[in-house]
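Here you go, sequence then predicted model.
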Amino acid sequence: MPITAGNRTVHLWALCEDVVLEPGEHEGELLLTGPWGTERIDSANPVVHEALRRMQLGPVLPANIEVPPGEPQGRAAACLVLLPLLTRLSHLLVRTLGLDDLGGPLLSVSPVSPTAPFALVRLPAGRRVRLPAGVSFSLGAKGVALESSDSPYRVVLHRPEAVWVVAMLAWPITPADASAALPLPDAVTRNVLDYLAAAGMAAPADAGVP
């Protein structure tokens, strides 16, 4: 099914498969144990409990987390509580760029280091970017994987459309030109590039590179 301008991108969070969530010794305490040790969350509110429980099961849109009955916070306020925590736990989370269609996610970004801050920043439309040197590609059951010794993340491209965007980075190109060259909605191309940049798989091109 082709991606159309009517399709909306969605930003999803999930716990890494090797992260175990369990209650701590004290009321409201949660423990997340992963390959780099244990993270402790003290006095976690019901929204945090529910969000992390669902993130164990797969990718979740934080805005869709149900606020438990009787919880005084509304959904918007709950997200304000949740998002700073997810930023702190970024080294334990898989970030996924999805679409509101039935074709599956576009790409996912998984941490491979305990120091893996993931911050999405919109690339300037006129700034040239390209694949950094040393990025390797491998084909697996879930798609095409991108890895680099200089990046604390591993990116998996799940759909051909994400591969098309990466292919544009073989040479220096601006996000605006990449969007114009591909048969994809501008928002899709730009979001894929933003995820790649946040994962260290799209870097500013040297001004001297033709």
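That came in fine, so what should we check first? Here the structure is a predicted model, which is why all the values come from computation and not from measurement.

all contacts plus neighbour counts: C-alpha atoms, from now on.
OK.

which residues of this structure fall in helices?
Assigned by DSSP state H, the chain shows helices spanning 46-57, 75-88, 160-168, 175-181, 186-198.

Strands of this protein, start to end?
Assigned by DSSP state E, the strands in the chain fall at 9-15, 20-23, 30-34, 37-41, 93-99, 107-111, 129-130, 136-140, 143-147, 153-157, 203-204.

and the nearest residue to Gly28 once chain neighbours are set aside, what is it in contact with?
Once flanking residues are discounted, Gly28 sits nearest to Ser43: 4.4 Å by CA to CA, 6 or more residues apart in numbering. When contacts are counted by CA atoms under 8 Å, 6 or more residues apart in numbering, Ser43 touches Glu27, Gly28, Glu29.

okay, now the first one: neighbour count?
Right, Glu27. Residues contacting Glu27 under the criterion other CA atoms under 10 Å number 10.

Over to the last one?
Applying other CA under 10 Å, we find 16 residues neighbouring Glu29.

Second structure follows, compare the two:
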Amino acid sequence: MGNTDEYQTVHLWSLSEDVVIESETDDGELVLSGPWGPERIAAVPPVVREALHRMELGPVLLKNVEPRPDSKTSKAGVYLVLLPVLERLSHLVVRTLGVGDFRGPVLSVCPVSRHALFSSVRLTAMAPIQLPRGVSFTLEAEGFALERDGSTHRVLLHRPEAVWVVGMLVRPVTPDAVSDALPLPRALTWSIIEYLASAGMVTQVETGVEAGMEADLA
């Protein structure tokens, strides 16, 4: 498995390939052009402008975005300034999971709808999960792609680690069981599963007891 430090998870942000920063106005407004028309952001702080320009070029680690020396935004406050804007632009933002071995990203979650909102999902270690019905699995130049009818995201699996995890999810299984079965650090396995869940590609499975209780209450 190699040095565990090499598998430290890295969470990256970028603008979708079809998104371009068209212009900046004198009053600090940014205009982004995307597949669903222009997006205007008024009074953009310098740290947000810097982050978006870097995200236009490729995946960015937000903790590496530094405020300008003359900025009133502290290093600790960068997230407080950035995250509300990035949440608003969630339908234009690709979320990428990487690791510290410099062999490329593990997977990317790409928006495919104006209503796409990447919201982190926390799972329970012993609660069964699996791929939901309607998920397609196809090979593309960038890796395997997961898509689902009606989903606001698609997922690109760039590396074998992500494919291994997906392969475990074709039947109901707990996150703990996936972690125990694969030769990967637990943190990486869990991050892959949580990214898939946040993209709508993993659902929790009702146990027989839970299903029976719901039937009794109906």
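Noted; the coordinates are in hand. Note that the structure is a prediction, hence the values are computed from the model and not measured.

Now compute the TM-score of the two chains, please.
After superposition, the two chains reach a TM-score (TM-score structural alignment, normalised by the length of the first structure) of 0.95; 208 aligned residues with a CA RMSD of 1.4 Å.

what about the residue nearest the centre of the second structure, distance to Val106 of the second structure?
The centroid of the second structure falls nearest to Arg95 when counting by CA atoms, centre = their mean (3.4 Å). Arg95 of the second structure sits 11 Å away from Val106 of the second structure, going by CA to CA, to the nearest Å.

any residues in contact with both of the two?
In terms of CA under 8 Å, 6+ apart, Arg95 of the second structure and Val106 are not both contacted by any residue.

rewinding a little: which one of the helices of the first structure is the most hemmed in?
Most buried of the helices of the first structure, by mean neighbour count (mean count of other CA atoms under 10 Å): helix 186-198, with a mean of 22.

Where does that helix end up in the second structure?
The alignment of helix 186-198 of the first structure onto the second structure (TM-score structural alignment) covers residues 186-198.

average offset between the matching stretch and the first structure?
On superposition with the first structure, the mean distance recorded for stretch 186-198 of the second structure (mean CA distance after the TM-score superposition for the first structure) is 0.3 Å.

Tell me how far that stretch lies from the chain's centre.
Here the centre of stretch 186-198 of the second structure is set off from its chain's centre by 10 Å, with CA atoms, centre = their mean, to the nearest Å.

residues in contact with that stretch?
7-9, 97, 107, 109, 118-123, 155, 162, 165, 175, 178-179, 202-203.

hmm, which of those residues are the buried ones?
Buried members of those, scored by 16 or more other CA atoms under 10 Å, are 7, 9, 97, 107, 109, 118, 123, 155, 162, 165, 175, 178-179, 202-203.

And Asp150 of the first structure, what's its match in the second structure?
When the second structure is aligned by TM-score structural alignment, Asp150 of the first structure is paired with Gly150.

what's the spacing between that match and Thr73 of the second structure?
Counting by CA to CA - Gly150 of the second structure and Thr73 of the second structure are separated by 40 Å.

Give me the number of neighbouring residues for Pro124 of the first structure.
13.

That one touches Asp177, doesn't it?
No - the pair Pro124 of the first structure / Asp177 is not scored as a contact, 11.6 Å apart, by CA atoms under 8 Å.
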